[in-house]
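>>> Below: sequence and its predicted model.
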Amino acid sequence: MKNKIALITGATSGIGKAAAITLAKIGFDIIATGRRGNRLEELKQELPATIEFLPLVFDVRDREKVAEILENLPEQWKNIDVLINNAGNAHGMDPVQSADLDDWDAMMDINVKGLLYVSKAIIPGMTARKSGMIINIGSIAAKEVYPNGSVYCGSKHAVDAITKGMRIDLNPFGVRVVAIHPGLVETEFSLVRFKGDDKRADTVYQGMEPLVAQDIADIVEFAVTRPSHVTIADVVVLPTAQASATLVKRDT
């Protein structure tokens, strides 16, 4: 029997990479997307030889490229069972009055519009087959707003709302829609947010034990392995040291 297919955006690092490896280990063929082709080739080396792998190099912000590639997949890759909208970033952490407009554009274009572009290309196949699962990776920032995070939080609030809307619109077609909202996860996230400033990025996780990418991948695995009558609709997952977006117990 042919393996199921999972498409994972932002699979070159962090949660996306961990999810790709985890699903491959349980027998999914993997379509992995990202902007860094070399990272996708490195991912390939970590996947079981028993599964098929299709790397796709593009930026989810590029509406035309997303449509061109995903609407013209090779025949064997067209029937995608699971879409994981993982690509997303935070850019900068400045108050709204002094923030960089380029940072705002990047967050809205990647976190919101990119998710929509990819989903728009994949959903018609799922509705036609009346099956499938979409997993949107959100954030605790989808549930709370914190200082100097207004636009990032806004982008993730949008993801939360879009996810709920997807679940309603796709309900008649039997397509399951899942949201996973992590708190502090130690990935490249903070390094990107602070634009390569290692010292500042390290302080985010200082004195506490954050989640790791595999923790989120384990939730992805749980969601996709539930029987067809079960949808893990909305999950907020925090490290034990974190009680809210801003309250974190740290060792001193």
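It's in. The model shown is predicted, which means the values in this text are computed figures rather than measured ones.
>>> from here on, contacts and neighbour counts on C-alpha atoms
Fine.
>>> which ones are touching Ala32?
Counting by Cα atoms under 8 Å, 6 or more residues apart in numbering, Ala32 makes contact with 7-12, 20, 40, 53-56.
>>> Mind checking what secondary structure it has?
Assigned with DSSP: H, G, I helix; E, B strand; the rest coil, Ala32 falls in the strand class.
>>> Please tell me how far it sits from Ala233.
Look at Ala32 and Ala233: by Cα to Cα, to the nearest Å, they are 23 Å apart.
>>> what do you get for Ile30?
For Ile30, the distance to Ala233 (Cα to Cα) stands at 23 Å.
>>> who has more neighbours, these two?
Comparing Ile30 with Ala233 by other Cα atoms under 10 Å, the one with more neighbours is Ile30, at 27 against 15.
>>> Would you mind measuring from that one to Ala24?
Look at Ile30 and Ala24: by Cα to Cα, they are 7 Å apart.
>>> can you list residues touching both of those two?
Here Ile30 and Ala24 share the contacting residues Ile51, scored by Cα under 8 Å, 6+ apart.
>>> quick check, Glu64 in a helix?
Yes - the assignment for Glu64 is a helix, going by three-state DSSP.
>>> That one - how many residues pack around it?
Neighbours around Glu64, by other Cα under 10 Å: 10.
>>> again, but for Gly37
Applying other Cα under 10 Å, I find that Gly37 has 15 neighbouring residues.
>>> Just to check, it is in contact with Val57?
Yes - assessed by Cα atoms under 8 Å, Gly37 is found in contact with Val57 at 5.8 Å.
>>> separation between Gly114 and Leu43?
When distance is defined by Cα to Cα, Gly114 is 22 Å away from Leu43.
>>> Those two: which is more packed in?
Between Gly114 and Leu43, Gly114 has the larger neighbour count (other Cα under 10 Å), namely 23 against 20.
>>> A helix includes that one, no?
Yes - membership of Gly114 in a helix is supported by three-state DSSP.
>>> Wait, it touches Glu64, no?
No - counting by Cα under 8 Å, Glu64 is not a contact partner of Gly114; they are 11.2 Å apart.
>>> Val236 belongs to a strand?
Yes - the assignment for Val236 is a strand, going by three-state DSSP.
>>> Find the helix or strand that the residue lying closest to it once chain neighbours are set aside is a member of.
Closest residue to Val236 apart from its sequence neighbours, by Cα to Cα, 6 or more residues apart in numbering: His181 at 4.6 Å. Taking DSSP states H and E as the criterion, His181 maps to strand 176-182.
>>> so what does that strand touch, helix or strand wise?
In this structure, strand 176-182 makes packing contacts with strand 133-137, helix 150-170, helix 213-224, strand 234-237, judged by 3 or more Cα pairs under 8 Å, 6 or more residues apart in numbering; DSSP states H and E.
>>> make it 6 Å
Under the contact criterion of 3 or more Cα pairs under 6 Å, 6 or more residues apart in numbering; DSSP states H and E, strand 176-182 touches strand 133-137, strand 234-237.
>>> second one coming, line it up with the first:
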Amino acid sequence: MTGVICITGASAGIGHATAKRFCANGWRVVGVARRLDRLEALQKELGNAFYPAAFDVSDRDSVAAAFAALPPEFADIDVLVNSAGLGKGLDLAQEANLDDWDMMIQTNINGLLYCTRAVLPNMVARNHGFIVNLGSIAGEYNYKTGNVYGASKAFVKHFTQNLKADLLGTMVRVCCIEPGLTRTEFQQVRFDWNEAKSDAPYKGITPLAAEDISEAIWWVVNQPEHVTVTTVEIWPTHQANGTFSFDRQTSD
């Protein structure tokens, strides 16, 4: 199977690895990111099968304009991978920076919605397509200071499941991929490129790599059309969901 795949967050991490994985197997790739210089560097590597589309997924007008302006050979998108997403800060809710919350909601939720809505009508009209959303184990299992990031990824999970219901009767498929700790630029973004803080989560363990997740995306997309893998949790072997937390009170 080959076709056109649109990948948001293609300038780094999982999106970048997925673009390379699909291009290497004959797909045409629309790579979406804000950083045009990185997209152009990827285009030089991958050639004319890669189309750089530089815009901010959280800007609804920019999303609509960019999809409307795709060249004819890239316009009929067979697969959308909503990989753009981020975590900002790691603070208790009562101490959190509201700008960080806004950024996560605008990217992880709004950006995913805008891009999905842009491609769905054509997929439904053609009775063919696949939406792959990047969730997180944080959307399944809560942890202290996970507040809005975890909630945004829980939204991704439930939106994916509701899409599945809406698309019943069509051959458009949906899947939510939920990685555990993955070594990308995620921690650098979360901690504003503070090297010590960004490296700390990986000390003493082997995290997932972006290529591990891109391989899962490849597998999901290439299942037979009558098969839909709706949710995939992927964990590093060195990570598990945590124990319950308690605030134990002692009596006098």
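Sure thing, it's come through. Note that the structure is predicted; figures quoted are calculated from it, not measured.
>>> what's the TM-score here?
Here the superposed chains carry a TM-score of 0.94, computed using TM-score structural alignment, normalised by the length of the first structure; 244 aligned residues with a Cα RMSD of 1.5 Å.
>>> Of the contacts of Ala32 of the first structure, which is the nearest to Thr246 of the first structure?
Using Cα to Cα, Gly10 comes nearest to Thr246 of the first structure of the contacts of Ala32 of the first structure, at 25.9 Å.
>>> From Phe55 of the second structure, how far off is the residue mapped onto Glu64 of the first structure from the second structure?
Aligning on TM-score structural alignment places Glu64 of the first structure opposite Asp61 in the second structure. Note on Asp61 of the second structure: its distance to Phe55 of the second structure, by Cα to Cα, is 10 Å.
>>> Likewise for Thr231 of the second structure?
Spatial separation of Thr231 of the second structure from Phe55 of the second structure under the definition Cα to Cα is 28 Å.
>>> do the same with Ser11 of the second structure
From Ser11 of the second structure to Phe55 of the second structure the distance is 12 Å (Cα to Cα).
>>> List the residues that are in contact with both of those two.
Here Ser11 of the second structure and Phe55 have Ala33 as joint contacts, going by Cα atoms under 6 Å, 6 or more residues apart in numbering.
>>> Which residue of the two possesses the greater neighbour count?
Per other Cα under 10 Å, whichever of Ser11 of the second structure and Phe55 has more neighbours is Ser11, with 26 against 17.
>>> Make sure the more buried one is indeed in a helix.
No - judged by three-state DSSP, Ser11 of the second structure forms no part of a helix; its state is coil.
>>> mind listing what it touches?
33, 38-39.
>>> for those residues, which one is nearest Arg126 of the second structure?
Ala33 (26.4 Å).
>>> got the contact list for the closest one?
Here Ala33 of the second structure is in contact with 9-11, 54-55 (Cα under 6 Å, 6+ apart).
>>> And Ala118 of the second structure? What does it align with in the first structure?
Pairing criterion TM-score structural alignment: the partner of Ala118 of the second structure within the first structure is identified as Ala121.
>>> What about that match, how many residues nearby?
As a burial measure, Ala121 of the first structure scores 16 neighbours (other Cα under 10 Å).
>>> got it, and the one 10 residues further on?
Residue neighbour count, defined by other Cα under 10 Å, stands at 19 for Ser131 of the first structure.
>>> Residue in the second structure paired with it?
In the second structure, the residue matched to Ser131 of the first structure (TM-score structural alignment) is His128.
>>> swap in Pro210 of the first structure?
The alignment partner of Pro210 of the first structure in the second structure, by TM-score structural alignment, is Pro207.
>>> I'd like the distance between its match and Ala240 of the second structure.
Distance from Pro207 of the second structure to Ala240 of the second structure, by Cα to Cα: 12 Å.
>>> More neighbours: which of those two?
Each of Pro207 of the second structure and Ala240 has its neighbours counted (other Cα under 10 Å); Pro207 has more, 19 against 10.
>>> any idea how far that one lies from Glu215 of the second structure?
Here the criterion is Cα to Cα. By it, Pro207 of the second structure lies 15 Å from Glu215 of the second structure.
>>> Alignment lookup: Thr160 of the second structure to the first structure.
The equivalent of Thr160 of the second structure in the first structure is Thr163 (alignment by TM-score structural alignment).
>>> Pretty sure Gly16 of the first structure sits against Gly10.
Yes - here Gly16 of the first structure reaches Gly10: they are 5.5 Å apart, a contact under Cα atoms under 6 Å.
>>> what is in contact with these two at once?
What both Gly16 of the first structure and Gly10 touch, as defined by Cα under 6 Å, 6+ apart, is the set Asn86.
>>> what lines up against Asp94 of the first structure once you look at the second structure?
Counting by TM-score structural alignment, Asp94 of the first structure corresponds to Asp91 in the second structure.
>>> middle-most residue in the second structure, spatially?
Computing the C-alpha centroid of the second structure and ranking residues by Cα atoms, centre = their mean puts Ser83 first, at 2.3 Å.
>>> What separation do you get for that residue and Met171 of the second structure?
22 Å.
>>> Same check on Phe186 of the second structure?
Between Phe186 of the second structure and Met171 of the second structure the distance is 33 Å, computed by Cα to Cα.
>>> what does Pro71 of the second structure give?
According to Cα to Cα, Pro71 of the second structure and Met171 of the second structure sit 25 Å apart.
>>> Just want to know which of those two has more residues nearby.
Using other Cα under 10 Å as the criterion, Pro71 of the second structure and Met171 rank with Met171 on top: 18 against 10.
>>> Now which residue in the first structure aligns to the more buried one?
With TM-score structural alignment as the criterion, Met171 of the second structure lines up with Gly174 in the first structure.
>>> go on, Asp192 of the second structure?
Checking TM-score structural alignment: Asp192 of the second structure goes with Lys195.
>>> what about its match, how many residues close to it?
14.
>>> Contacts only, for the spatially closest residue to Lys164 of the first structure that is not a sequence neighbour.
Nearest non-adjacent residue to Lys164 of the first structure, counting by Cα to Cα, 6+ apart: Val177, 8.0 Å away. Neighbouring residues of Val177 of the first structure by Cα under 6 Å, 6+ apart: 133-135, 167.
>>> switch to 7 Å and redo it
133-135, 163, 166-167, 233 (Cα atoms under 7 Å, 6 or more residues apart in numbering).
>>> Quick one: residues contacting the equivalent of Val220 of the second structure over in the first structure.
Val220 of the second structure maps onto Ala223 in the first structure, with residues paired by TM-score structural alignment. Residues near Ala223 of the first structure by Cα under 7 Å, 6+ apart: Ile232.
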